[in-house]
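**Q** need the 3D shape of this:
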Amino acid sequence: MNATGEIRTDETVGGLFPDGFVYLAEGAPVLKARQVGLVPGAEVPLMVVSLPAALRGHAREQVAERQMRDALAGGRDIVEIRPFHIPGKEQDWTRVLVADRAAVARWRKMAGPHCRAVLPDYLALPVSAGVWTLACAGETVLARLGPEDGFSASLPVAARLLRDALARGPAPRAIYAPGSLRPELETVFEGYDIAFLREAAPEALKALKLDPPRVLAHGEAGFDLRRDPRAARAALKAAVLPWRWPLLVGAVAAGLWAGAQMLAMTGLEEQTAQYRKATLEMVRADFVPSGPVLDIRSQVGRALAEARVAATGAGQEASPLDLIGLSADVMTAQGAVPDYMDYSAEEGLRALVRVENFAAADDLAAALGEAGLRVTVVESRVSEANDGVRTELRIAGPSGEEGEGG
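**A** The predicted structure follows:
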């Protein structure tokens, strides 16, 4: 570490970072492909924001930006706010990376376009769930408090941050501290049942039912500081803006079409109501002068049959066609299915009809009687070929005599 507190490009933290992880420096060559550029984590703190669970997407980012800018008194063109989350929590993140916009521009230039990512140094530490990773570089402490948290800070500040994290809980089950750990940090964990590991030994971690800490295994590379957090939104806005007028015209046209369809439907409903009113007036005037009009077809059929009987002389039967037509109308209204119909002058109309059950057979006979027909139920029995009941009826037309009911 040099006199200004910046870590040199040739300096590693206890050999913790593998080859390919390089601290950025002025005047150094730009990074090559697959290399990861590191910057001091103290300049890119990971901070907690309080956000409603229902807030999503761009609105969530806007509220987080407003909170951080108010807390840091930084303008929109001074501070960059980037959501930070582990895979699977893209919608309900509660932490943000905060960095000076000018510093990010400088790092972007130093890193060049070909490297894998530019990250705060603490995100390059290996970590796993239930394991905290701590490493010291001079008076600077790098820490990962599980996959979702971390920091780089001076020794006194780091000790305070660790105490606060332990107080919030939950405490880690193990601390991975390669190299030597300063006594000031060891005292922070006194009184806690925490295993200290100098090496990520698989056997020791397996005994604790913990996964080995791994580098960049929790999506850290996706938070590349070179990426402009507003670039994606700006690109989307630029792509959408040219279409705003066609979309607006289309929306207006769709609204006009929907309005026209509603007016047409309203007109049809009004026309249907007028036709029904005219039909009821005609039925009332010519066929059903009194009583309720419940089934226009059957009631008009009955009136026509009675009129034909009256026209042919008292005591005369209705014609076979009138009798069959009126009976069929009543059967259809009752949901009955005629299987067979036969007419003879001696017996009148004989009908074999399928209905749902015996009660439906009784209802059918009653409905035929209410239509002015004389009905005799010859037999009702369970149908062997089909579900339901098969009933045999003798049906005669209206006359002055009272027929039998089934």
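
**Q** contacts and neighbour counts: CA atoms only from here.
**A** Fine.

**Q** top helix in this protein by residue count?
**A** helix 244-286 (DSSP state H).

**Q** report the distance from it to the chain centre.
**A** The chain centre lies 34 Å from the centre of helix 244-286; the measure is Cα atoms, centre = their mean, to the nearest Å.

**Q** what do you get for stretch 280-297?
**A** Using Cα atoms, centre = their mean, the offset of stretch 280-297 from its chain centre is 53 Å.

**Q** could you do stretch 85-96 as well?
**A** With Cα atoms, centre = their mean, you get 19 Å for stretch 85-96.

**Q** what do you get for stretch 285-304?
**A** 54 Å.

**Q** surely residue 199 and residue 174 touch.
**A** No: with contact defined as Cα atoms under 8 Å, residue 199 and residue 174 do not form a contacting pair (11.4 Å).

**Q** which one's more surrounded, the two?
**A** Set residue 199 next to residue 174 and count neighbours by other Cα atoms under 10 Å: residue 174 wins out with 20 against 13.

**Q** report the contact partners of the more buried one.
**A** 130, 131, 132, 194, 195, 196, 197 (Cα atoms under 8 Å, 6 or more residues apart in numbering).

**Q** ok, of those residues, which come out buried?
**A** 130, 131, 132, 196, 197 (16 or more other Cα atoms under 10 Å).

**Q** contacting residues for residue 158?
**A** 141, 152.

**Q** just confirm it is within a helix.
**A** Yes: according to DSSP: H, G, I helix; E, B strand; the rest coil, residue 158 belongs to a helix.

**Q** please report how far it lies from residue 371.
**A** With distances taken as Cα to Cα, to the nearest Å, residue 158 is found 96 Å from residue 371.

**Q** just give me the neighbour total for residue 226.
**A** 18.

**Q** same question for the one 3 residues further on.
**A** Each residue near residue 229 was counted by other Cα under 10 Å, and the total is 16.

**Q** just the one 5 residues further on next, same as before
**A** Counted with other Cα under 10 Å, the burial measure for residue 234 works out to 12 neighbours.

**Q** could you do residue 377 as well?
**A** As a burial measure, residue 377 scores 17 neighbours (other Cα under 10 Å).

**Q** surely residue 374 and residue 400 touch.
**A** No: Residue 374 is beyond contact range of residue 400, at 10.5 Å (criterion: Cα under 8 Å).

**Q** more neighbours: which of those two?
**A** residue 374 (22 against 8).

**Q** Proceed likewise with the subsequent sequence, for comparison:
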Amino acid sequence: MLPIELPTKLRGQNRENVAHRQMRDKFGIDPETVDLRPFFGTKGSEEWSRVLVTDKALISVWRDAIDEDALAILPDYLTLPTAPDVWTVAANAQGVSVRLGPDDGFGAHADLGAILLNDALEACDRRPKALLRIGEPIPAIDAIASEHGIGVETDAGSVGAKALSHGEVACDLRRDPQLARARMTARILPWRWPMAFGLVAAIVWAAAEWIVTDRIAKETQAIRAQTMAIVQDHFVDGAPVVDVRVQVGRVLASAQAQAHSEGDRPNPLSLFGQTAIVLNAASARAETASFDTAEGFRVVAILDNFAAVEDLVADLEQAGISVDLQDTRANDAGVQATLALSTSNGATEGDNQ
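**A** A predicted model of the protein is given here:
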């Protein structure tokens, strides 16, 4: 396991590519013969800063030598029990394996291992609370622990150290990360053209929808402009148009009232027709309409509020209809208004309708 310095913002394949290039330039490692893979540690961080370096020929030999149901192929130091703040040393025929907590370690000859362990203790910001020794004692390493004031333990349970409980199996050297990535690429590549065509089709459809929507909006604006021009020319004499329906309704009601006032005798049905136009323009709901010679023409209407009643009276009078507001009261439907109506030139006469 070797440390390596990488920019913190690099992620994924780009981080691996930079790591491979640095190891090749720094140590002259040939990627064709040496396997390099990131060591994510116990947290699985994407900001890894160590790499596992292994001879590909050795990996091939190890794969052939173990059973298929074996748990994993790991560096010897990653199989040692450990815990946070506990370092582990194990002697073997080739030298020593040293575990520097869950996220670091190394293997070396005994003499070199003692030197590397001392360097690690000198460089670390937080020294371990205990040094767990497995196997035969190594005087040089025990002496180093004593110099740094670190107790040597031989029982893993007493310091809470456990083996293969810190995500070590994820570092299985049997797994070929490059092969897995190549297989994933082979699965994705056949779909690249359908996905590209689908994306182009989606863009074309969105553009067509935008064009249609824009054309409809422009046509609507043109119709609105034509309507405003007609209303200003023929109904309001160039005055500003605030509400087309109300203003046109008032003009039509006034024209009808003027036409009937020029006749010999007003007609209650004509008066009701004029009133209905104004009521409709004001969104009023007529409950009853009646006429008799004693009380004249009366309308009971429902409006939203008292302000709407006042606006209705003003609209009727502007249309040439005399209004006597006889009663207003609020109910569940809104405001009920009772109005006595007549033409401006006198009371309407006739039989009961």
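
**Q** hmm, back to that, out of the buried ones among the contacts of residue 174 of structure 1, who's nearest residue 297 of structure 1?
**A** Nearest to residue 297 of structure 1 among those, counting by Cα to Cα, is residue 130 at 79.8 Å.

**Q** would you list every one of the strands in the stretch 101-250 of structure 1?
**A** 117-120, 131-137, 140-145, 150-154, 174-176, 195-197 (DSSP state E, counting those that start in this stretch).

**Q** give me whichever of these is most buried.
**A** Ranked by mean neighbour count, the strands of the stretch 101-250 of structure 1 are led by strand 117-120 with a mean of 26 (mean count of other Cα atoms under 10 Å).

**Q** give the aligned range of it in structure 2.
**A** The aligned range for strand 117-120 of structure 1 in structure 2 is 72-75, by TM-score structural alignment.

**Q** pull the distance from that stretch to the chain's centre.
**A** A distance of 41 Å separates the centroid of the chain from that of stretch 72-75 of structure 2, by Cα atoms, centre = their mean.

**Q** go on, stretch 206-226 of structure 1?
**A** Centroid displacement of stretch 206-226 of structure 1 relative to its chain, using Cα atoms, centre = their mean, is 30 Å.

**Q** show me the contact partners of that stretch.
**A** So stretch 206-226 of structure 1 is contacted by 84, 86-87, 104-105, 107-108, 116-119, 123-131, 147, 173, 200-202, 205 (Cα under 8 Å, 6+ apart).

**Q** same check, this time on stretch 318-327 of structure 1
**A** Contacts of stretch 318-327 of structure 1 (Cα under 8 Å, 6+ apart): 298, 301-302, 305-306, 308-309, 343, 349, 368, 396-398.

**Q** re earlier: which residues in structure 2 does the longest helix of structure 1 align to?
**A** Counting by TM-score structural alignment, helix 244-286 of structure 1 corresponds to 192-234 in structure 2.

**Q** mean deviation, that stretch versus structure 1?
**A** Comparing stretch 192-234 of structure 2 with its match in structure 1 after superposition yields a mean distance of 1.7 Å (mean Cα distance after the TM-score superposition for structure 1).

**Q** how about the helices in the stretch 251-400 of structure 1?
**A** Listed in chain order, the helices of the stretch 251-400 of structure 1 (DSSP state H, counting those that start in this stretch) span residues 296-312, 320-334, 358-370.

**Q** just put those helices in TSV and tack on distance to residue 49 of structure 1 and mean neighbour count.
**A** TSV is the format used below for these (distance: least, Cα to Cα, whole Å; neighbours: other Cα atoms under 10 Å):
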stretch	distance to residue 49 of structure 1	mean neighbour count
helix 296-312	72	18
helix 320-334	69	19
helix 358-370	70	19
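
**Q** of all those, which lies closest to residue 289 of structure 1?
**A** The closest of the helices of the stretch 251-400 of structure 1 to residue 289 of structure 1 is helix 296-312. By Cα to Cα, the value is 10.5 Å.

**Q** just checking, what packs against the closest one?
**A** Here helix 296-312 of structure 1 is seen to pack against helix 320-334 when contacts are counted using 3 or more Cα pairs under 8 Å, 6 or more residues apart in numbering; DSSP states H and E.

**Q** what angle separates the helix it packs on from helix 296-312?
**A** Here the directions of helix 320-334 of structure 1 and helix 296-312 differ by 160 degrees (axes from the mean of the first three to the mean of the last three Cα atoms, to 10 degrees).

**Q** how far away is the corresponding residue of structure 1 for residue 172 of structure 2 from residue 231 of structure 1?
**A** Alignment note: residue 172 of structure 2 maps to residue 224 in structure 1; criterion TM-score structural alignment. Using Cα to Cα, one gets 13 Å for the distance from residue 224 of structure 1 to residue 231 of structure 1.

**Q** tell me which of these two has more neighbours.
**A** Of the pair residue 224 of structure 1 and residue 231, residue 224 is the one with more neighbours under other Cα under 10 Å, namely 18 against 10.

**Q** now that one: how far from residue 100 of structure 1?
**A** Residue 224 of structure 1 sits 15 Å away from residue 100 of structure 1, taking Cα to Cα as the criterion.

**Q** residue 229 of structure 1 now?
**A** Counting by Cα to Cα, the gap from residue 229 of structure 1 to residue 100 of structure 1 is 13 Å.

**Q** my guess is residue 11 of structure 2 meets residue 48, correct?
**A** No: Residue 11 of structure 2 is not in contact with residue 48 according to Cα under 8 Å; the separation is 9.4 Å.

**Q** who has more neighbours, those two?
**A** The neighbour comparison of residue 11 of structure 2 against residue 48 (other Cα under 10 Å) goes to residue 48, with 20 against 13.

**Q** ok, now which ones touch the more buried one?
**A** 38, 39, 40, 41.

**Q** hmm, which of these are common to structure 1?
**A** By both residues aligned by TM-score structural alignment, their matches' Cα atoms under 8 Å, the contacts of residue 48 of structure 2 still in contact after alignment to structure 1 are 38, 39, 40.

**Q** sweet, I'm off.
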